[in-house]
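*Asks:* Any chance you can model this:
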Amino acid sequence: MPDPGDPTTELGIHTFTTKHTIPTAGGAAVDILAAAAPTAVSTWTCSGCGETGADSLVAALLSAGGHASQCGRGTVPTRLTEAVAAVGAELKRVDSKASTLLTLAGAALTVVLAMISRTSLPAVAGVAGWVCVALIGLGIALLASAVRPSFNGDHGFIRYADADDADDVLARLTSDPADPAAAQREHAQQLHWLSRAVRTKYRRVRLAVDLLVAGVGAAALTVALATML
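*Replies:* Here you go, the predicted model:
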């Protein structure tokens, strides 16, 4: 006899269910109770928004997957996560640019120093050459400051690097905000710090590029004066 109080029985036959979980775009999850019998009803529930659904197995899987791909998209937590990832990628990009420019500037400085070390170089050309050295040197200093590691902020590995021991690390982990609003605020602080770091790096790289371009002009002037005089 089927048990009216047991939703897992249908016409006296026990229908087993399996549970599946699909992560949502907003960081929650859709839990699916998939019935083994094709004619039985499968259900799903979203832990993020509370929406539920019930249908045949295939239809329930399709609707649950569609809901998971959209639920939470565009919300503040999702946008914060996407923004932090984008800024983190930009941070790697500016570091790569600065490192490449630093290598090129170092090579250019070596060439210019070799050129102005010639004893036969006219005085005017020598002055232009030393101006070139100064410009490139300042550019190198700015690029070096751009790639210099910063240990400001209180997130990521920095949060645990100052711990006294493993117990302190565990204590800091357990003290992380469990409240969604507090966690969201901490995420926003991380985004703010990363954004400021990227902006500072780009400003230094931009100024360094201006100095290097001026240095190239001074180098060209040095060569021209050395040729004419």
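
*Asks:* Please count neighbours and contacts with C-alpha atoms only from this point.
*Replies:* OK.

*Asks:* Report the secondary structure state of the spatially most central residue of the chain.
*Replies:* In the chain, the residue lying closest to the centroid (Cα atoms, centre = their mean) is Gly88, at 2.2 Å. Following DSSP: H, G, I helix; E, B strand; the rest coil, we place Gly88 in the helix state.

*Asks:* Surely it touches Leu194?
*Replies:* Yes: between Gly88 and Leu194 there is a contact under Cα atoms under 8 Å: 7.2 Å.

*Asks:* here's the other one to compare against:
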Amino acid sequence: MSATDRNLTAAHAEVKAEIARTDTKTALLLAFVGAVLAGTWTVVRDMPLTVPVIVAGGLGLALLVAAAGLLLRSARPNLSGRHGFPLWATLTAEEIGTAVSSDLAADIAGLSRLAVAKFTCLRRAVDLTMTGGALLVLAALLAVGGVA
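*Replies:* Have a look, this model is predicted:
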């Protein structure tokens, strides 16, 4: 195996590992956001709420729901791609061997684009989660402080 082939194989393994890392982070963050949403509902459903608490809390919850949407988008499988198993599903056994041996660089490029899209959704979801969480903390402080 030549140095170029080894480098391509290593790059291919690296990008697949990054996709797996993104999927793991997405699942953990989605569980966290779901727990925050459920916990917030449990805490506030029996509380008397003022307008400032409703506004801050409502905005925080809206941002958390938006974050959950981005996380679901990130986790959604891309079955229309022209690389990896979606491509292989359209090929014969002989064509798969040819495609894998000759198009590793193209597969790396396609999977890298997929990884960047997943990381972009994940990053935006983290930003929305932090902002939504800060608004929920503000709402809690307003509720405890009794600001009318």
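
*Asks:* re the thing from before, check contacts around the residue nearest to the centre of the first structure.
*Replies:* Counting by Cα atoms under 8 Å, 6 or more residues apart in numbering, Gly88 of the first structure touches Leu194.

*Asks:* Give the equivalent position in the second structure for it.
*Replies:* Alignment note (TM-score structural alignment): Gly88 of the first structure maps to Lys16 of the second structure.

*Asks:* measure its match to Ala125 of the second structure for me?
*Replies:* 21 Å (Cα to Cα, to the nearest Å).

*Asks:* for Val65 of the second structure, same thing?
*Replies:* 10 Å.

*Asks:* between the two, who's got more neighbours?
*Replies:* Taking neighbours as other Cα atoms under 10 Å, Val65 of the second structure and Ala125 compare with Ala125 leading, 27 against 19.

*Asks:* Skipping adjacent residues, who's closest to the more buried one in space?
*Replies:* Leaving aside its chain neighbours, Ala125 of the second structure sits nearest to Ala67 (4.3 Å; criterion: Cα to Cα, 6 or more residues apart in numbering).

*Asks:* Quick one: residues contacting whatever residue of the first structure lines up with that neighbour.
*Replies:* In the first structure, Ala67 of the second structure lines up with Gly139, judged by TM-score structural alignment. Each residue near Gly139 of the first structure by Cα under 8 Å, 6+ apart is listed here: Ala105, Leu207, Ala208, Val209, Leu211, Leu212.

*Asks:* Confirm the fifth one sits in a helix?
*Replies:* So the one you mean is Leu211 of the first structure. Yes: Leu211 of the first structure: assigned to a helix according to three-state DSSP.

*Asks:* To which residue of the second structure is it aligned?
*Replies:* In the second structure, Leu211 of the first structure lines up with Leu128, judged by TM-score structural alignment.

*Asks:* aligned partner of Lys201 of the first structure in the second structure?
*Replies:* By TM-score structural alignment, Lys201 of the first structure lines up with Lys118.

*Asks:* scratch that, Leu102 of the first structure is what I was asking about
*Replies:* With TM-score structural alignment as the criterion, Leu102 of the first structure matches Leu30.
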